[in-house]
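Q: dropping a prediction and its sequence here:
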Amino acid sequence: MNFKKPNASFFRPNSPPALVLVVALALGGCAAKPPANPLAADTASTATASENALALWWQKFNDPLLSQLVTQSLQANTSIRSAQAALQQSRALRDVKGASLLPGLNASGSAGRSKSGDFDASNSFKVGLDASWEPDIFGGQRSALNATEADAQASEASLADVQVSVAAEVAIAYIQLRGQQAQLQIARSNLVSQQETLQITKWRAQAGLITSLEVEQARTASEQTSAQVPALEASIAKTQHSLAVLTGQRPDALRVMLKTTQPVPQAAGSLAQSIPAQTLRQRPDVRAAEHRITAALARVSAADAARYPGFSISGSLGLNALTLGAITNGATVVSSLLAGISVPLFDGGAAKSQVLAQEAVLEQARASYQTVVLTALKDVDDALAALKGDQARQVHLQAAAEAAGHAALLAQNRYSSGLIDFQTVLLTQRSLLNAQDTVASTSADLSADHVRLYKALGGGWN
């Protein structure tokens, strides 16, 4: 039941060597358990430093408010609290299964009064201890305990996966908010310029230099920009509400805190890309998939052990007396000891079918592990591609925005002097608004790309 080797086309010539190593070892074979860590000992210190950097990646944006919001969400987010409760449940079930390996001891007591015919009524008092134990000769109970232990570890990794997702979601929402605030400032700034142009157009129309057509065109441009302001304000309010809910608060709880406009936080571009690819195996979803394979493998062993004989030992020790006071003096001692064995002779193939069913579950877990690893690699490649593309795009957009600003200023000055027609002014103002808005949007996208890369690498938990 080993993994099939991936197609040779999967390994692209430009793939990072470390990523190729990870996926080759992850998909190359898994006969009894997930692949061991492929890294040599001399890379341990580098990996540890990288993991520490990834654990609190949001601090690399140098935005105290962002760090505060992420920290608060990790403490109060409802999804995280639900995952914590699931982890507690898994650990409790593991403890229940562990207790079954130990002997059981029960205390009992009874009191009775009986009367038959004309005879006097008689009392009967009994106290005793009952013990039982099922020796785990073939390891079935131990395998069941190992399965629940792996389930608990998978729940722990699932909790970490939720933490990773929530931290990234908060950061992206915060970056989106700052980007929307920047776009709102740009819209208001351009609106002021367009209103000035509209006023100039009215003066020239009153002087008979132009017709009312130019005035209406200027008013149209001004009103269109004005319409963007309430739309952006509504988007900002919605993002604030999302951030508040992510941090476990009422939707309007962060309105005052986030009211002041701040620049879009920017991360050091070299940090995320300098993290070794072997840290990909620290992704919580990858670790959870590994633990599920371990749990499924243990349940195969438990199902197989159920086909063999079972043993049990039980005993009791008790005191019988006619009066309550005689329990401690003069009571009759009653004891018993019983050893038993049960051997499955015929069950219609149910035990064998149970083993086959658990083997199928194991195969599903292995296939799921393969899917998780491939998805993890895809997430990293997608994030790197988006980051590279937005970095190149931002350079050209900033240059375009600067040129559009110069063109709009020149066009307005020349129109005031009557050197050009109004269509040129409208065109340059529209180009300026679009260019500046795109620069602000791309700046937010670039920061969000860093967040997605940190998330793809499994950052956000320790």
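A: Alright, I've got the coordinates.
Q: when you work out contacts or count neighbours from here on, use the C-alpha atoms and nothing else.
A: Fine.
Q: any idea how far the residue of the chain positioned farthest from its centre is from residue 111?
A: Within the chain, the residue lying farthest from the chain centre (C-alpha atoms, centre = their mean) is residue 118, at 77.7 Å. According to C-alpha to C-alpha, to the nearest Å, residue 118 and residue 111 sit 22 Å apart.
Q: helices of this structure, residue ranges please.
A: Taking DSSP state H, the helices of the chain run over residues 17-28, 44-55, 64-76, 78-99, 140-206, 212-246, 269-273, 284-305, 350-416, 422-456.
Q: before we go on, here's another structure to hold up against the first:
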Amino acid sequence: MRALLLFLSVGPFFLQACGSTRAPALSAAGQPALLMPVIWAGAPAGARPGGAMPAATSGRIDRPWWSAFDDPLLSALIADALAANTSIHGARAAVLQAQAQRDLAAAALWPQLDASASAQRGRAGGASTGQRLQLGLDGRWQPDVFGATRSAVQAADATALASAASLGAVQLQLSTEVGLNYVLLRAAQARLRIAEDNLANQRETLEITDWREQAGLVSSQEAAQARAAAAQTSALLPSLRTSIARASHALAVLSGRPPAELLQTLAPAGALPQLSPAAQAGALNARIPAETLRQRADVRAAEHRIAAALAQLDRAEALQRWPSFSISGSLGLSAASLSGLGRSSAMLSSLLAGIALPVLDGGAARAEVSLQQAGLLQAQQQYRAAVLLALQEVDDALVALHGDRQRVASLQQASAAAVQAANLAQQRYRSGLVDFQAVLETQRSQLASQDGLASAGADVSADQLRLIRALGGGWREPLAGQQP
């Protein structure tokens, strides 16, 4: 009895005293060597590294990146999507599962104790053969002398952290997908408004042309050209309305609603979401690449998977090289009656200590080590791929944003000039100073430049979203004990 109680009380502390000092941990040697650039290749000339993301947070995405766009409807749509989307719920379930696996692995470090009770009565040939009452405690423990179990716990810890980072990546992916569809919606609404305004001008010109044709001032050819121009512009409207409906449907489904539920809510045309000037400066003044990689959830998840693979490899090597120890014991009472359980003669106790060392296993232990080595190599290559993808995404977003902003600046000048030219041409046509061909060309130029400006503005907004996503979206790894 004393031996069993001593085993149960000092066993965990004996584990720490006798344990191996070698603990698998993520180190620079565990990650593939990569030559990191000093500054982003796609950064505009004169940009300096070191700027902070406008949506930087602590722990979770509590101060979301979309707040920098100052669009309440966009914020509401993203909040609904994060609360209702099935992908988010699946990722959260994976985090809970990984945390439970970690607790399960940690339970193996501690002694196990079971309580039992039984009552037995026998009869033979109609006569009683007696009865037996038993009460007992059974304990067992496998001291983790060489760190195999602790390695399993460290692997489970790293896997849980990787799952939490993957949840952050899913949240960021979903929120930016909502943002991109919102940009498509607002861009289609802006283009529809431009097309309708130009159609109204063309129909007004068509009325003037019909009057002039009836008066014999223009030929039927000019009237036909005016009707063709108006019809071509009118043909743009159905496709733009279809784009609006599809974007609305996508936003509804992403936020957990039936496809057509948001059509009326999103019907009033709104402005394209744009970062505030301060947020734009912060996004363009991107951190240096090495710092950016630390704030991307997918890269951090890949790092944690390397840590898990290293710990699994250490566990496999410990099981292959070193013996395992076990201690078990029992303490119980056995008697024929309840009163007999109180006698000293009813007490039963046992204590067993054992050691086991693999001698012949058909190569299973070596195969397990090889399996974990291959898993580590795979995790390293996945980390390398995640880093290279992160570098590409940031550079692509910077290049696209810089180029689209230049395109917007040029199209703004072109659109202003085209509107002025179209107004002058229409005024002079009414006065009979120019022919219809001049009006037709200037109206076509006005529609093309205004539509191009709206599309380019949408591209800038989408580039801003992609850049924020590429820079990590303000994600921060949850602190210890904090729920993701």
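A: Good, I have the coordinates. This structure is a prediction, so every number in the text was calculated from the model and none was measured.
Q: what's the TM-score for these two chains?
A: After superposition, the two chains reach a TM-score of 0.88 (TM-score structural alignment, normalised by the length of structure 1), with 434 aligned residues with a C-alpha RMSD of 2.5 Å.
Q: return the most buried member of the helices of structure 1.
A: helix 284-305 (a mean of 25; mean count of other C-alpha atoms under 10 Å).
Q: residue range for it in structure 2?
A: Per the alignment by TM-score structural alignment, helix 284-305 of structure 1 matches residues 297-318 in structure 2.
Q: same question for stretch 436-445 of structure 1.
A: Under TM-score structural alignment, stretch 436-445 of structure 1 corresponds to residues 450-459 of structure 2.
Q: what do you get for stretch 229-244 of structure 1?
A: Going by TM-score structural alignment, stretch 229-244 of structure 1 sits over residues 237-252 in structure 2.
Q: show residues contacting the matching stretch.
A: The contact list for stretch 237-252 of structure 2 (C-alpha atoms under 8 Å, 6 or more residues apart in numbering) reads 77, 178, 181-182, 184-185, 188-189, 191-192, 195-196, 258-263, 266.
Q: swap the cut-off to 6 Å and go again
A: Stretch 237-252 of structure 2 is contacted by residues 181, 185, 188, 192, 259, 260, 262, 263 when judged by C-alpha atoms under 6 Å, 6 or more residues apart in numbering.
Q: tell me the counterpart of residue 166 of structure 1 in structure 2.
A: Match for residue 166 of structure 1 (TM-score structural alignment): residue 174.
Q: correction: the previous question concerned residue 364 of structure 1.
A: Aligned counterpart of residue 364 of structure 1 in structure 2: residue 378 (TM-score structural alignment).
Q: also residue 184 of structure 1?
A: Counting by TM-score structural alignment, residue 184 of structure 1 lines up with residue 192 in structure 2.
Q: need the contact list for that match.
A: Listed by C-alpha under 6 Å, 6+ apart, the contact set of residue 192 of structure 2 reads residue 240.
Q: gap between it and residue 463 of structure 2?
A: 22 Å.
Q: can you check residue 376 of structure 2 too?
A: 36 Å.
Q: sorry, back to before: let me have the helices of structure 1 in a markdown table, adding distance to residue 311 of structure 1 as columns.
A: Formatted as a markdown table, the helices of structure 1 follow (distance: least, C-alpha to C-alpha, whole Å):
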| stretch | distance to residue 311 of structure 1 |
| --- | --- |
| helix 17-28 | 41 |
| helix 44-55 | 47 |
| helix 64-76 | 48 |
| helix 78-99 | 17 |
| helix 140-206 | 12 |
| helix 212-246 | 53 |
| helix 269-273 | 57 |
| helix 284-305 | 12 |
| helix 350-416 | 17 |
| helix 422-456 | 50 |
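Q: excluding chain neighbours, what is closest to residue 170 of structure 2?
A: Among residues not flanking residue 170 of structure 2 along the chain, residue 88 sits closest, at 6.7 Å (C-alpha to C-alpha, 6 or more residues apart in numbering).
Q: map the one you found across to structure 1 for me.
A: In structure 1, residue 88 of structure 2 lands on residue 80 (TM-score structural alignment).
Q: same question for residue 432 of structure 2.
A: So, by TM-score structural alignment, residue 432 of structure 2 is matched to residue 418.
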